[in-house]
Each structure stands twice: as C-alpha cells, then as structure tokens.
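Undergrad: need a structure here:
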Amino acid sequence: MKRDLDLVRKILMYYEDKEMDGMDRAIEVEGYSESSINYHLLLMDEAGLLRCERSVSSCTPSRVIKVYPFSLTWKGHEFLSSAKNESLWGKAKSLSLDKAGVLSFDIMKDLLISMAKDKLGLP
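TA: Predicted coordinates for the structure are as follows:
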C-alpha cells in the first residue's frame, strides 16, 4: 500500500477539529477505504503525529495490528500548522514532485515551512 500525504493531512485536520480527546475505533474520510485509513493511522502513530492506543497481536506481541487514535501530538500539530493552507499545500506538492520527483514527508514539511517564512519575509 502506498503512503498518501493528502490522506495524512486530512486525518490530521479531522483530529484537530475534534472537540473531545477521546479514542476513535474507526474514522471515515471521504474517498478513502477503511483499510487505507487504518494503514495511514498506523503510519502516523509510528511517525509520532497522533497519540494512539495500540492493539497488538496475541501471537506476536511486538506486532501492532491496529491503532486507536485519540488526538494530535505536538509534532502532528506542528506539521498541520504548516500544511493547513490549501494554496501552500498545493504549491509544495507540485514543487516537490516537479523538481525532486518524490513526495516525502520531511521534504514537504521543510518546503511548507520555507514557503511560510518567505510569505512572512523571514530568512
């Protein structure tokens, strides 16, 4: 399964908009399958973007099967702060794909921060 940074961004926005800090057994994101969402939730937990409870395999306790998210972490809030602006997000995606041919989380984060600094006239 491929990582989809648009889905990561949408999930982060979902958790930012949540009023209560409670565990979700399942979330829906329009246009995405349950398996794709679950895969991305696991990736986001591994990346430290979401605070989650982990469900592990009874046969292999080190294997995480599913995560149940509660809320954004500091890192999740920081990334979303730079990724929230639709215009900047689209420009950063285009620039990353056109110039580097990749859509990396770290490159996107750096590009978004750099573009925001440019708009503010910061070095």
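Undergrad: drop to CA atoms for contacts and neighbour counts, all remaining ones
TA: OK.
Undergrad: looking at this, Gly22 is in a helix?
TA: No - per DSSP: H, G, I helix; E, B strand; the rest coil, Gly22 lies outside any helix segment and is coil.
Undergrad: Now do the contacts for it.
TA: 70-71 (C-alpha atoms under 8 Å, 6 or more residues apart in numbering).
Undergrad: The residue of the chain most remote from its centre in helix, strand or coil?
TA: Distance from the centre of the chain peaks at Cys59, with 29.3 Å (C-alpha atoms, centre = their mean). The three-state label given to Cys59 by three-state DSSP is coil.
Undergrad: another one to check against the first:
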Amino acid sequence: MKLKHDCVRYVLLSLEAQGIGMLQGVQLSQILPKLVNDQYSEDDITYTFLQLLDGGYINANYEKYVSGFSLIVFDITWKGHELLDSIRDDEVWKQTKKATSTLKSVSIGVLKNVASAVLTGIIKQKTGLPL
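TA: Below is the predicted model:
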C-alpha cells in the first residue's frame, strides 16, 4: 500500500485538533469513523496510523493477533509535532507539494525538509530577516 502524504497531514492535523488519547489512549476503531471521508478510506487511514507509529511520529500501543490487531493511540510525539509544524500552513503545504510533484518518490524526511525550506523562504520574504 502507498503512504499518501496528504493523508499523513490530515491524520496529524486531526489528532492535534481532537486532542486524542493523552493518558488513557483511544482505540483506532473509535477514531476511524471520525476520520474516514470521501478522500481517505478506512484502509488509507489505518495504514497511515501504522506508518506514523513505525516512524516515531505518534505514541501508540500496537498488538497483533491472529484475527487482526489493536492500536491504542495516545498522542503525537515531538518528532510528529516537528513534521506537523513544518507542513501545517496551507500555503507551505501547497508549495511543498508543487516542489516535489515531479518526483516519483519522496520520503517523509525529504518532505519535511522541503517544507521547512519553503517556510524559511516565506518568512524571509515577509520579514526580510536573513535566515
């Protein structure tokens, strides 16, 4: 399955907005109905959560069973917040996607670096600061 960058952004923004989990955590099965929409299927969102966990972008407890799995989501990690803060702004996201659109493969790390460069450029342009 392919990791959709727009879905990564959507899931992180949604987690932050909803204040998911924190101390006791929330089952993925409880979160899914709130996140599934015309753009992202249950499979898209589930896969994104699993990849965000694997990449260290969220804190969650994952257990695999013969009949399926359990994922309890607690919160976004520091690394996850760094990624989200670099891609949060709609204009930064739009320019980041445009800058990477001709490439066949872009890792989340590269995406974050491009977004940070775009953000730095916008800040320079608006403030004149030599960043």
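Undergrad: TM-score of the superposition?
TA: The TM-score (TM-score structural alignment, normalised by the length of structure 1) is 0.83; 118 aligned residues with a C-alpha RMSD of 2.1 Å.
Undergrad: before we move on, the earlier item: contacting residues around the residue farthest from the centre of structure 1?
TA: No contacts exist for Cys59 of structure 1 under C-alpha under 8 Å, 6+ apart.
Undergrad: From Asp106 of structure 1, how far off is it?
TA: Distance of Cys59 of structure 1 to Asp106 of structure 1, computed by C-alpha to C-alpha, to the nearest Å: 34 Å.
Undergrad: same question, Met115 of structure 1
TA: Taken as C-alpha to C-alpha, the span from Met115 of structure 1 to Asp106 of structure 1 is 14 Å.
Undergrad: So which of these two has more stuff around it?
TA: Met115 (18 against 10; other C-alpha atoms under 10 Å).
Undergrad: Which residue of structure 2 is paired with the more buried one in the alignment?
TA: Under the alignment (TM-score structural alignment), Met115 of structure 1 pairs with Val118 of structure 2.
Undergrad: Name the helix or strand for that match, please.
TA: Taking DSSP states H and E as the definition, one finds Val118 of structure 2 inside helix 108-127.
Undergrad: tell me what that helix is packed against?
TA: Counting contacts by 3 or more C-alpha pairs under 8 Å, 6 or more residues apart in numbering; DSSP states H and E, helix 108-127 of structure 2 packs against helix 78-87, helix 90-100.
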